[in-house]
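J.: this one's structure only:
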């Protein structure tokens, strides 16, 4: 078809001839670590800008070490600390330096709470004398050095504490913490999940004040999950979870003064009725705290400067949007307390420079492309460093630009995905590069020019290993759907014959601002798609309207109607692809996880004349069941937008089901609750619609652990073969017969 562009560049998995590839990619090989990539773990640039530290794990001795390397030579200078020489702990899993780098917090016995939060035992290691100090005998959260490195603040049992490393004394600075009622300095469930942070307290520069957010969860409804475990009776996990339209935590901002031992509640000169505080950050002035205040609809964001000494507040920036405003960690204060800010207010995400009172100095980056990461500002060269998709929305490159918006330089040279980790003085950066044809490579580069200095680590062993396997090309192109050129990739069988017809299997996620079509190295699902291609499927992924990195209008078109335009695009893409001579339009399937499961369910129901089957893993079946912050950002509340919630809910379209449907969920999913699948299953049952389903006991949203992932992917592969692959088996039998006759 003319509207389907197939002449774009093709990325190859390997550089060897296909004839040399003999082994099949099995599900077992995907999940047993055969294709694991080498990486650099917990990289930290030291303050001198000439060295960096890496966490290294010795598999033989089961010990860990922090090793120091020289940027110029890439040689190891020394081992800062090795757990083999520490009697108190066998190993540690993470580390954090104090500002002067004379002390290090070592983490051990860490256990996950939710997606980002952990409990653990933490020690302070003194680099100068080799001493080791346990911060607290109990498991704690988020231990954080004061800037002067003499104290550590941490959270325990919903309260905040400070340990004085000089005296050894620990002081409790909040008293009212109580499970499922009051949380001090640690985010509640929905903040952690949707605003992507856990530590809700911050030290000021003088180490004499701590600002923290207090969460009053009293009125937030509780959700409970059965935990089946191995005992005779199941237990219950009960936690506060605000579903769309329900009560959130009442949040308040407080500042504790260590010198007076007083805690004051912050008051700003504006009345907020229902609001969020998604970020706090001290400025370079130890008395001035910045805080983001955001309305419940998340389309108004205020930046306040709070004077802790005078108890005054100043609103320096107020942004409004017709849809929503993204919260980031990009706020950066310069020496004069002017600040860097990112915003998509001109239609694309860009970098701005404001003075300390919120007056715009200049817009630093401009263009019909998105800034995708902000790395920082070098005051010595007056340069901003950032990542963007200026070289095509499926690629990432690293750039530098002057603070005044001039002298922009592309620092990375290879087309694909580039990600930088800069030295503290911005003289070097370690670039992580990958593409659909190149596994991750770590190189040392000049921050001034981007020129390669040395290679640090590659994955040549993996590339060589992959050369023994049958792999297919990953073809990037665009497909014109509903007035838009949508990014797409396609994987065909290695022995593809355009005179034959193949079943089509579509993969997607489709959530707001997401991107699934990207020129980067494989994740586990990519190897699964290769496995399916080996079985005789054409696998395709299309990023429809609502996905990211193509401008605010493209991303925010789905506002108030999640699941409408995204589903229309997937159905239209399937129809158009079904018209290709080598696609069997009677055998088209689709799958997705989480938001993608919401999508695949809707596609099968609404597109019942197009899709023969669908798999939905951990799907949202109604946005009424999901949390406030995420859902209301795109939909407002159910009370305000009932039709938006219900018109595109899979539950309300089960009567349209004609094809085969596999529904999968983990019973311990604290994020997208099993309730979604149970309610969808009940709707299907009452509509007398047959379907297959599986519930994985006590597994969370990721559905992993032990043999779980392998079992899940075997189940899904079997379902695909059963519903789409009937002709494939016949073709294989005919091929065997032909070879037998020829023989």
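T.: Yep, that arrived. Quick caveat, the model's predicted, so the values are computed rather than measured.

J.: When you work out contacts or count neighbours from here on, use the C-alpha atoms and nothing else.
T.: Will do.

J.: Regarding residue 694, what is its secondary structure?
T.: Classification of residue 694 using DSSP: H, G, I helix; E, B strand; the rest coil returns strand.

J.: so it makes contact with residue 664?
T.: Yes: between residue 694 and residue 664 a contact is recorded at 4.9 Å, counting by CA atoms under 8 Å.

J.: the more surrounded of these two?
T.: Per other CA atoms under 10 Å, whichever of residue 694 and residue 664 has more neighbours is residue 664, with 24 against 15.

J.: Let me see the contact set for the more buried one.
T.: Counting by CA atoms under 8 Å, 6 or more residues apart in numbering, residue 664 touches 615, 616, 617, 618, 677, 693, 694, 695, 696.

J.: Comparison target, given below:
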């Protein structure tokens, strides 16, 4: 795949624009029609509430083979379902009419049998009693007579449920005191130095003397056999503060100054110098490894039968090098078991590692062959074997079974003929054999395992295909029961038009770019409608929704006003190949715009009613940065933008996010790609939105853009929202955004809100 990703090249790729197909009359509604459209949009803002049923199953496992769940139906009617997985039986959890009668007899109150709100429930082992919590009261009912009584407390046996788990952090937390695993010793930090206390005698041995309050020892960790203690000489870095003013705090007469520590790109990190204390010796021994100057002290992984050795991980600042290092405590020497380097970046938060001390192995993910895959590493020799292969991406790892030598993971892109972002779940052996697709049905899948993982619930859907939930046997993957299929009949009766998935070639002419289109339900194909892109090009993920209901948001209500609304994942976002992702490297201003523009032109080539001479864009946070960037760097295509809480200058935003993609040290490319630096380029119509209490992206990021625009003599709308945090402007911001696009893309007057022309839509 050929990629063009230097910032200036990407900016100049698409310098002309003409809609050759444009022959239809423009859709430009009159004011009265526009008012009707606003009313439709207001209805769609909440249309999915209480109109889509049975779209998911929330299992409450009683034991390893049985669970119950509740379906909330039209008019808040509730049905309770009991499933015996072992017998492949699904039935009503109880007789609702008899239950209501039994409760009335026990309490003297009337209960609606169709709307019992049970929050917890448990069957006795013999199935003859049902205990549950209803409206914050406990009850026990004898079955099948439904003789009920109140109870003071209940002991529920619910075994819970598990989805795919987050990996544990590779970084340790600070500790100032710690007991050894065998309970014999206690490590204590006193006046910045390390002491080990014999818990039986109270005798203490001081191991360090150069620790101070300003530069203490800490972050201590014991070996599993209690013979060694690892500690660090720490040089803390104090993060400087960012400030903001709350202008309208109740009960005050002055603006209230607030601040928070905030690490920005280039700011220093606390450093950690590694030492080891051996029980019985009198001084700490320095480990022969460079000072750790990025992130916190690492988690330690000890050899199973020899605590002389442990492993730790390290990410070099700049995210271009990852190492797994072995420490020999007796000599203080180290060796790198594994070293990964890249010319672009290693995505640290997607890097999975699992240490198998019993066999001196580790499982890890790597993009070394151009795709995120699983590898088996021998931690004694450093030799490695690739477990998964192909032009697809491992998305997450649920668990590693060291006994069965199996890995449970999710991935996307492996199932040919599907959207490559659809998530499926798999199991594979350490040697790369016995790969099983647990969720082969087309769609985007979510899995919940039973306790013990003998069964799992699979819920899958597509953006325009309602959800199905099935119960499967994990060992074979076979379907045990079809549990539910979403009912969307009421939803469709409200006048909703489902989104359409669409893909087109990107800037290289080879790679498919994926997105969705939302239309007005009543659009007229004989007229040309303006186009609005909802944008978020943050490289940390992909953002176009893949599951049913996930797009039922502002996109569809905005479309109801008379727009074609799209969302696209361009190059530079995650979950595709390494080359696809690398486009963002030191190049956030690219934003995938060359791909996005080609995608929208291809869409207009398919549908003549899409007008690419009237294109708007909106986004929040990184999407706010992108929305303004669209006007600054691609004014030939984008004509109007609403940019909310944007990280408009990557030097002003948070360190962890920006150095991951823009690199370290902070170079000239940070300045060259800043929306502040490039504000003078503005040609289209712009609205800037910012919450004055934004603790995610400093409000000053937006204010600096406003300052630069003013100095450049540009006109724009500016909406600061008192008291609001990191958001798109809240309900009022959404109103102003809609009015902005109606005015500038439809050339129609929005409601006269000060005259209460459309009061009911607020």
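T.: Done, it's in. Model, not experiment: these values are computed from the prediction.

J.: hang on, the earlier thing: for residue 724 of structure 1, state which of the contacts of residue 664 of structure 1 is nearest.
T.: Nearest to residue 724 of structure 1 among these is residue 615, at 12.1 Å by CA to CA.

J.: For the equivalent of that closest one over in structure 2, give its distance to residue 552 of structure 2.
T.: Correspondence of residue 615 of structure 1 to structure 2, assessed by TM-score structural alignment: residue 642. Distance of residue 642 of structure 2 to residue 552 of structure 2, computed by CA to CA, to the nearest Å: 20 Å.

J.: So which of those two has more stuff around it?
T.: The residue with the greater number of neighbours, taking residue 642 of structure 2 and residue 552 and applying other CA under 10 Å, is residue 642; the counts read 28 against 20.

J.: now that one, what's its secondary structure?
T.: Using three-state DSSP, the three-state assignment for residue 642 of structure 2 comes out as strand.

J.: which one of the contacts of residue 664 of structure 1 is nearest residue 123 of structure 1?
T.: Nearest member of these to residue 123 of structure 1, counting by CA to CA, is residue 696, at 36.5 Å.

J.: Please pull up the equivalent of that closest one in structure 2.
T.: Taking TM-score structural alignment, the alignment pairs residue 696 of structure 1 with residue 721 from structure 2.

J.: which residues are in contact with stretch 374-384 of structure 1?
T.: Applying CA under 8 Å, 6+ apart, the set of residues contacting stretch 374-384 of structure 1 from outside is 330, 332, 385-387, 400-403, 420-422, 425-426.

J.: hang on, residue 98 of structure 2 is in a helix, isn't it?
T.: Yes: the assignment for residue 98 of structure 2 by three-state DSSP puts it in a helix.

J.: Please determine how far it is located from residue 141 of structure 2.
T.: With the distance defined as CA to CA, residue 98 of structure 2 ends up 10 Å from residue 141 of structure 2.

J.: Between the two, tell me which one has more neighbours.
T.: Using other CA under 10 Å, the more surrounded residue of residue 98 of structure 2 and residue 141 is residue 141, with 21 against 16.

J.: which ones are touching the more buried one?
T.: Counting by CA under 8 Å, 6+ apart, residue 141 of structure 2 makes contact with 102, 129, 130, 131, 147, 148, 149.

J.: now do residue 417 of structure 1
T.: Taking CA under 8 Å, 6+ apart as the definition of contact, the neighbours of residue 417 of structure 1 are 395, 396, 397, 432, 433, 434, 435, 518, 519, 520.
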